[in-house]
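**Student:** prediction below, plus the sequence it came from.
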Amino acid sequence: MKSSNLILGLMLLAFNWSLSQKIVEGQVLSEHNEPISYVNIGIINENTGTVSDINGYFKINIDNDKLNHLLTFSSPGFENYQVRINDIDETKDRKFLLSSKTIKIPEVIITLKNTQDVKLGTTSYSTMVAGYVRVNNDKNKDIQEFAKELNIKKPSKIKDIHMNLFNVIESDKRNFRVNIYDIKDGLPNNKINTENIIIDQKLQNGWNTFDVSSYHLVYDKPIFISIEYIPQIPGEPEPFRYSGKLFGKSITRNASLGKWQTKKGLTMSIYVTVAQ
């Protein structure tokens, strides 16, 4: 009898939980009906989000108290698309179309002759500092993003990014996205890279290098660069932890389009190599 009551109680709890949420799912496509991979989907600054898979499909659980909010779809090279959550029907084959964005960015000229490689960021780490990755990923398949401010003062081409990791779980490969932001109030602001820079790479304990030399990432003023971890499934085990160093500050966010969080007293061990 006690076992039956327990099962009934769990069923009622699950039923009540499902009633308190709305499930939105579908596929994100371009205006040419081509799937868009790894689109950030969420409520801006509300830490409720997800990311589409390689074929543009997604599923997100949204609490009922947020149904009057706008759901935003964001991907480099496309205009943001927004729709009020209450206006979305719950059919599984719902299509969300994004329009291509035409961006005119002032060209930054760098003469590759006689350049030298310079490291910008945090090039060392302390075993006393550890960062956790598995955050807000039980309900929705959501990202975690790590940002590092680069105090660029003259034309610089970003060649590669380095991040120190430990407790790496053995896996074939992990997916990451590299983002570039301008700066407002000391935080990442607008995304200014126009390409969807996806890195599919096997990880190791220690320093990991992400090669972005094939992209035109040339800047002549301070920016934020971020590494965005893209999980494969909701609720996956913690894939790795990141190293850091005492003092300074770390800037992260735990949801697509979520609010940036600043922690003072430590900084993440991330640096880039640039040609200047």
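**Tutor:** Everything's here; your move. Numbers count the residues shown, from 1 in each chain.
**Student:** rest of the way, CA atoms for contacts and neighbours
**Tutor:** Will do.
**Student:** which helices and strands does the host helix or strand of V274 pack with?
**Tutor:** Using DSSP states H and E, V274 sits in strand 270-275. Contacts defined by 3 or more Cα pairs under 8 Å, 6 or more residues apart in numbering; DSSP states H and E place strand 270-275 against strand 117-121, strand 156-166.
**Student:** tabulate these (JSON lines), appending distance to N179 and mean neighbour count.
**Tutor:** Below are the helices and strands packed on strand 270-275 laid out as JSON lines (distance: least, Cα to Cα, whole Å; neighbours: other Cα atoms under 10 Å):
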{"stretch": "strand 117-121", "distance to N179": "16", "mean neighbour count": "16"}
{"stretch": "strand 156-166", "distance to N179": "11", "mean neighbour count": "22"}
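**Student:** now those strands as JSON lines including distance to R241?
**Tutor:** Output for these, formatted as JSON lines (distance: least, Cα to Cα, whole Å):
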{"stretch": "strand 117-121", "distance to R241": "19"}
{"stretch": "strand 156-166", "distance to R241": "5"}
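**Student:** relative to L10, which of these is closest?
**Tutor:** strand 156-166 (37.3 Å; Cα to Cα).
**Student:** name the next helix or strand downstream of that closest one, please.
**Tutor:** strand 174-184.
**Student:** which SSE is the residue positioned nearest the centre of the chain in?
**Tutor:** Among the residues of the chain, E228 comes closest to the average C-alpha position under Cα atoms, centre = their mean, at 3.5 Å. Per DSSP H and E, E228 falls inside strand 223-230.
**Student:** flag every buried residue along the top strand by length along the chain.
**Tutor:** Looking across the chain with DSSP state E, the single longest strand is strand 241-253. Neighbour counts over strand 241-253 (16 or more other Cα atoms under 10 Å) mark R241, Y242, S243, G244, K245, S250, I251, T252, R253 as buried.
**Student:** now swap in stretch 61-72 and tell me
**Tutor:** For stretch 61-72, by 16+ other Cα under 10 Å, it's N61, I62, K66, L67, H69, L70, L71, T72.
**Student:** now do stretch 251-266
**Tutor:** I251, T252, R253, N254, A255, S256, L257, G258, K259, W260, L266.
**Student:** against that first model, consider the following:
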Amino acid sequence: MHKYLYLTISLVAVLTYSQTTINGIIKNQDNEPLAYCSVGIKDSDLGTISDENGIYKIIIPDSIHTQIVFSATGYFDQIQNKNDLAANGNVTLEYNSIVLETAVLSNNKMKDKIIGQKSKPMLTFSKMFDENLPTVEQGNIFNIYRKTKLKDYNFHIIPSSKYEEITLKINIYDVKDNLPGKLILDENIIYKTTTTGWQKIDLSQYGLVFNDLNQIAVTLQLVDYKSLENHDFVFGVSAKNSLSKNLLFRRQSQSEWEKNGGIFIASLEIAYLKQKGEKDVVQDEPE
């Protein structure tokens, strides 16, 4: 009796923990590796991201049979099934160039403005990033003018962060139903830093000019890091309480977005043209 019980328990354990490991490299049509490509499993919180050489690894429980989606900035998504990838994990993505309308804005008529948190208040809390979960995105929704050019993105890293260097991927989305919608970039925006405190990312080189949008979502991903010797890795971004739930969170590219109370200590430096009847953009809220 006990032998049969032991065999039954062992079989259940094997079935419970059975899984498939998939390895591969993600490239484009020119056979170039794609760095920091998202690999997400539909209807789950499981995902991964390719490294700077396009190499990825994902472990999928055999109980999961949903499709796997490969997403990279400037490329069409590709959907694969687990069995095909287990046989050959290499993936090639096709170009999808996003054309941003730039001709309608005249630099000599544009005004400059900072939208968001211009200073760090005394009372803040931390939104932490896990070095083992590079798929996680966190950020804010920003109100913008209907004709806006992005110049810089500023945010504040908590002083207690500990690392030799971090590599961040910045994502920008349009907004649908008060949540991030479609990615509106045609190339990766990658930022490296060795410091804490205020950070400034130059966005002017990417030609980010938006027409007929009144909101965008800006998120950060921790895609690589170097730890300090003899120190545990710590990285977090400062946030504060706000009247609305403006803190965005997503576990991986195919997960649902979540919104929590508060707002990143972050701002956008922009140039804009105000349209007739358009109200001034307001972002900062009292605590």
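**Tutor:** Structure received. Because the structure is predicted, anything quoted here is derived from the model rather than measured.
**Student:** report the TM-score for the pair.
**Tutor:** After superposition, the two chains reach a TM-score (TM-score structural alignment, normalised by the length of structure 1) of 0.82; 251 aligned residues with a Cα RMSD of 2.5 Å.
**Student:** picking that back up, in structure 2, what range does the strand holding V274 of structure 1 match?
**Tutor:** Aligning strand 270-275 of structure 1 against structure 2 (TM-score structural alignment) gives residues 266-271.
**Student:** residues touching the matching stretch, excluding its own?
**Tutor:** By Cα atoms under 8 Å, 6 or more residues apart in numbering, the residues outside stretch 266-271 of structure 2 that reach it are 110-118, 148-156.
**Student:** could you redo the last one with a cut-off of 6 Å?
**Tutor:** For stretch 266-271 of structure 2, contacts defined as Cα atoms under 6 Å, 6 or more residues apart in numbering pick out 110-117, 148-155.
**Student:** how far apart are it and its match in structure 1?
**Tutor:** Taken over the aligned residues, the distance from stretch 266-271 of structure 2 to structure 1 averages 1.1 Å (mean Cα distance after the TM-score superposition for structure 1).
**Student:** structure 1: which residue goes with I60 of structure 2?
**Tutor:** Using TM-score structural alignment, the partner of I60 of structure 2 in structure 1 is I62.
**Student:** how close does I60 of structure 2 sit to I49 of structure 2?
**Tutor:** Using Cα to Cα, to the nearest Å, I60 of structure 2 is found at 14 Å from I49 of structure 2.
**Student:** in structure 2, what residue spans correspond to helices?
**Tutor:** 2-17, 82-87 (DSSP state H).
**Student:** tell me the most buried of those?
**Tutor:** Highest mean neighbour count among the helices of structure 2 (mean count of other Cα atoms under 10 Å): helix 82-87, with a mean of 14.
**Student:** mind listing what D62 of structure 2 touches?
**Tutor:** Contacts of D62 of structure 2 by Cα under 6 Å, 6+ apart are S18, Q19.
**Student:** actually, F70 of structure 2.
**Tutor:** S38, V39, D77, Q78.
**Student:** cool, V136 of structure 2 as well?
**Tutor:** V136 of structure 2 touches R250, R251, Q252, counting by Cα under 6 Å, 6+ apart.
**Student:** can you redo the residues you listed as a markdown table with distance to N211 of structure 2?
**Tutor:** Formatted as a markdown table, those follow (distance: Cα to Cα, whole Å):
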| residue | distance to N211 of structure 2 |
| --- | --- |
| R250 | 26 |
| R251 | 30 |
| Q252 | 28 |
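**Student:** and for the counterpart of K148 of structure 1 in structure 2, the neighbour number?
**Tutor:** Under the alignment (TM-score structural alignment), K148 of structure 1 pairs with N140 in structure 2. For N140 of structure 2, the neighbour count with other Cα atoms under 10 Å is 25.
**Student:** equivalent analysis for G9 of structure 1, please.
**Tutor:** 12.
**Student:** please, which helix or strand holds it?
**Tutor:** Per DSSP H and E, G9 of structure 1 falls inside helix 2-19.
**Student:** on that earlier part again, a markdown table for the contacts of F70 of structure 2, including distance to E164 of structure 2 and neighbour count?
**Tutor:** Listed next are these as a markdown table, based on distance: Cα to Cα, whole Å; neighbours: other Cα atoms under 10 Å:
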| residue | distance to E164 of structure 2 | neighbour count |
| --- | --- | --- |
| S38 | 25 | 23 |
| V39 | 27 | 27 |
| D77 | 34 | 17 |
| Q78 | 35 | 15 |
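**Student:** which pair in the buried residues of strand 241-253 of structure 1 spans the largest distance?
**Tutor:** The largest distance within those, taken as Cα to Cα, falls between K245 and R253 and amounts to 18.7 Å.
**Student:** one step back: out of the buried residues of stretch 61-72 of structure 1, which sit inside strands?
**Tutor:** Filtering those for membership in strands, criterion DSSP E, returns N61, I62, L70, L71, T72.
**Student:** trace the last one over to structure 2, please.
**Tutor:** Pointing back at T72 of structure 1 there. In structure 2, T72 of structure 1 lands on V69 (TM-score structural alignment).
**Student:** ok, that match - contacts?
**Tutor:** Each residue near V69 of structure 2 by Cα under 6 Å, 6+ apart is listed here: V39, G40, Q78, I79.
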